[in-house]
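Student: okay, predicted coordinates and the sequence, questions at the end:
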Amino acid sequence: MKAAVFEAANRLSIQDKPIPQLAPGDVLVKVELCGICASDLMALRGEITDYSPPVVMGHEVSGVVTESRRDSVKVGERITVNPMISCGECHYCRSDLDKYCQELYGIGHDIDGGYAEYLRIPRQAVENGCLLSVPNEIPAEEVMFIEALGCCLNAMRETIFRESVAILGAGSIGLTFVKLAKLRGLQTFVVEPLGHRREMAEQLDADCVANLDEIPKLMDVANGGVDTVILATNNIDALDLMFKLAKRGACLNFFGLFPKGNELKLELEELHFMGYKILASWAFSRWSMNESRKMIVEGAINFEGFLTHRFPLEKAVGAFENTANRHGIKTALVP
């Protein structure tokens, strides 16, 4: 089978690999689509270090079971995966905080993921409930967003909201936050430098969408500031903007992942008297993944128009370049 292998920083190669062989309890999936996540791009650039190359990356998967060594999983099921495989027994796992498990390893991070024709789901992942089945009538183009939506739902659960929210960045994650904010009835502001992404935010009925030179207009509409700011980008210039937009007592969620070495410096007396609530949400929980699946299956949310670019697996390098250049909204590989 063909696979896109992350070999080392700035080295991605297309290789012929054997179709994975299954052990008892394993499941084999034929990959339909696999979205390119910003974290994969950052790993390829050498900006983050939580990957274990050489490895087939890819964790935003939609696929169909083609072979199963577990009675409860049937051939022909359409699935996605919770890519975090944990021990299932420690304090963190018992608290639905698997991402902090000391024995955690990840599909597409530490073991081969979805940038390939076939993906093996190991027995431990299946037993931990990491295989999420969806009705076959749910399109692959929706299923591939379950993991990303799970991350956003987890952040929404952790964040303090009142009446208004500003979302900085309108890529696929920022636009997902727009959808969730509108479902929550929040006055929703978006800041995005790229015109085609601002247009998408407007189509999703954001209350005010601004370019970087239109911040005064946004502040005027927001009556001087917002109750919550969600950083959905890793543009370093957005850090100052977060605090500029925030009211006293606002909640600031640093959702965007920055390259290693970046720092946030705060004047602590000002922090104290401004009363900011600062947090950094990342990844998902088992609750948020299940809720994400439920919302997509029930039609409570959809991702129409998000998947703007598809590349065959053989052109994975070009797909990463497309993502790096911020063309469209979301790019996926098609094995």
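Tutor: It's in. Residues are numbered from 1 along each chain as shown.
Student: from now on I want contacts and neighbour counts done on CA atoms only, so please keep to that.
Tutor: Fine.
Student: so where do the strands sit in the stretch 1-150 of the chain?
Tutor: Counting by DSSP state E, counting those that start in this stretch, the stretch 1-150 of the chain has these strands, from start to end: 2-8, 11-16, 27-35, 55-56, 60-68, 78-81, 84-85, 105-106, 118-121, 131-134.
Student: adding another structure so you can compare the two:
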Amino acid sequence: MSAFNTSEVEISTFFLIGIPGMKHAHIWVSIPICLMYLLAILGNCTILFFIKTETSLHEPMYYFLSMLAFSDLGLSISSLPTMLRIFLFNATGISPDACFAQEFFIHGFSAMESSVLFIMSIDRLIAICNPLKYTSILNSVRVFKIGLVSAIKSLLLVFPFPFILKRLRFCKKSLLSHSYCLHQDVMKLACSDNRVNVIYGLLVALTAMLDLVCIAVSYMLIMKIVLGITSHKGCLKVLNTCISHICAVLIFYVPIITLAIIHRFAKNVSPVVRVVIADTFLLVPPLMNPLVYSVKSHQIRNLILMKLCEIKG
């Protein structure tokens, strides 16, 4: 009878994991992770600073880039506390409420980034399809409204997550499979009916996939326009304006799709591979997006070089 009662006791702490089998090396792994977080936060703050202060960057494309930088910044800050606690101090415990809060912000900023990437694809389509009316179609007021609607939609979409997790009972398993909390990971630990969580989680995932489908359709329309350009130099010039965005889309979606495929079809894959890909999903986009846009955007690149020259002078 006592054994039965013990199994029904509510779990008060979840346990996250670092890299399985490498607990002794966590302190060394923490060095590149800390560096990546520092560069990601610094890079995105730099992008936001330049777009806010430089009037030459007050254009629709850069406003949308600032939204991407903001979502990347939120994604980094949301995962930073547990990642650093695990790899610096081997502290893996987290309370359910803190876990639910973290997964809300991670999913919220991920949904926001997905929406922004879709909006940016529409921005590129309008710029290529109708360049003369580009600034009048996407004026400052309209861009602000688009950004606000995108942010509200993303937060409302994941708003139920903490509440539908809160209603579950956790009484047997407490070990999560990542270095941070995700809805699909937490709900698997429940010892009560989690069908609502499964269905709603699938709905949110389909929304993200819909963004990806819309991005693909946008680029099909862009390619149709590009193929109609007779000049080879003109084709390359048009495509060059899309490279940064294409890189951002690949950087964001490839780890998500890879992780989803592994969870669904490769359940016997090494836990190390799962953890590395899951950590890549949160660490790489916020780090790489500022670098890609700084390299490909000559305006941002010139501003950064100018500031560096001023500091050296």
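Tutor: Sure thing, it's come through. Computed from a predicted model, the values in this text were never measured in an experiment.
Student: got a TM-score for the two of them?
Tutor: For these two chains in superposition, a TM-score of 0.28 is obtained (TM-score structural alignment, normalised by the length of structure 2); 147 aligned residues with a C-alpha RMSD of 6.2 Å.
Student: ok, which of the strands of the stretch 1-150 of structure 1 comes nearest residue 195 of structure 1?
Tutor: Smallest distance to residue 195 of structure 1 across the strands of the stretch 1-150 of structure 1 (C-alpha to C-alpha): 22.4 Å, for strand 27-35.
Student: just checking, what packs against the closest one?
Tutor: With contacts defined as 3 or more C-alpha pairs under 8 Å, 6 or more residues apart in numbering; DSSP states H and E, strand 27-35 of structure 1 has these neighbours: strand 60-68, strand 118-121, helix 140-143, strand 330-334.
Student: now render those as CSV, adding mean neighbour count.
Tutor: Putting those into CSV (neighbours: other C-alpha atoms under 10 Å) gives the following:
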stretch, mean neighbour count
strand 60-68, 24
strand 118-121, 25
helix 140-143, 23
strand 330-334, 24
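Student: now these as TSV including distance to residue 252 of structure 1?
Tutor: TSV is the format used below for those (distance: least, C-alpha to C-alpha, whole Å):
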stretch	distance to residue 252 of structure 1
strand 60-68	26
strand 118-121	36
helix 140-143	29
strand 330-334	25
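Student: next, format the strands of the stretch 1-150 of structure 1 as TSV and append distance to residue 182 of structure 1.
Tutor: Listed next are the strands of the stretch 1-150 of structure 1 as TSV, based on distance: least, C-alpha to C-alpha, whole Å:
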stretch	distance to residue 182 of structure 1
strand 2-8	37
strand 11-16	38
strand 27-35	24
strand 55-56	36
strand 60-68	24
strand 78-81	26
strand 84-85	29
strand 105-106	32
strand 118-121	35
strand 131-134	25
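Student: for residue 215 of structure 1, which of those is the nearest?
Tutor: Proximity to residue 215 of structure 1 (C-alpha to C-alpha) singles out strand 27-35 among these, at 31.8 Å.
Student: run the angle between the closest one and strand 330-334 for me.
Tutor: Inter-element angle recorded for strand 27-35 of structure 1 and strand 330-334: 140 degrees (by axes from the mean of the first three to the mean of the last three C-alpha atoms, to 10 degrees).
Student: mind listing what's buried along strand 27-35 of structure 1?
Tutor: Residues 27, 28, 29, 30, 31, 32, 33, 34, 35 are the ones in strand 27-35 of structure 1 that count as buried (16 or more other C-alpha atoms under 10 Å).
Student: could you dump the residues you listed to CSV with distance to residue 13 of structure 1?
Tutor: Below are the buried residues of strand 27-35 of structure 1 laid out as CSV (distance: C-alpha to C-alpha, whole Å):
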residue, distance to residue 13 of structure 1
27, 26
28, 23
29, 22
30, 20
31, 18
32, 20
33, 19
34, 17
35, 17
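Student: ends of stretch 167-174 of structure 1, what's the gap?
Tutor: 6 Å (C-alpha to C-alpha, to the nearest Å).
Student: hmm, back to that, and the strands of the stretch 1-150 of structure 1: which comes nearest residue 249 of structure 1?
Tutor: Between the strands of the stretch 1-150 of structure 1, strand 84-85 lies closest to residue 249 of structure 1; by C-alpha to C-alpha that is 34.0 Å.
Student: against which helices or strands is that closest one packed?
Tutor: Judged by 3+ C-alpha pairs under 8 Å, 6+ apart, strand 84-85 of structure 1 is in contact with strand 105-106.
Student: elements contacting the strand it packs on?
Tutor: So strand 105-106 of structure 1, by 3+ C-alpha pairs under 8 Å, 6+ apart, packs with strand 84-85.
Student: touching, residue 149 of structure 1 and residue 176? I think so.
Tutor: Yes: in this structure residue 149 of structure 1 lies within contact range of residue 176 using C-alpha atoms under 8 Å: 6.9 Å.
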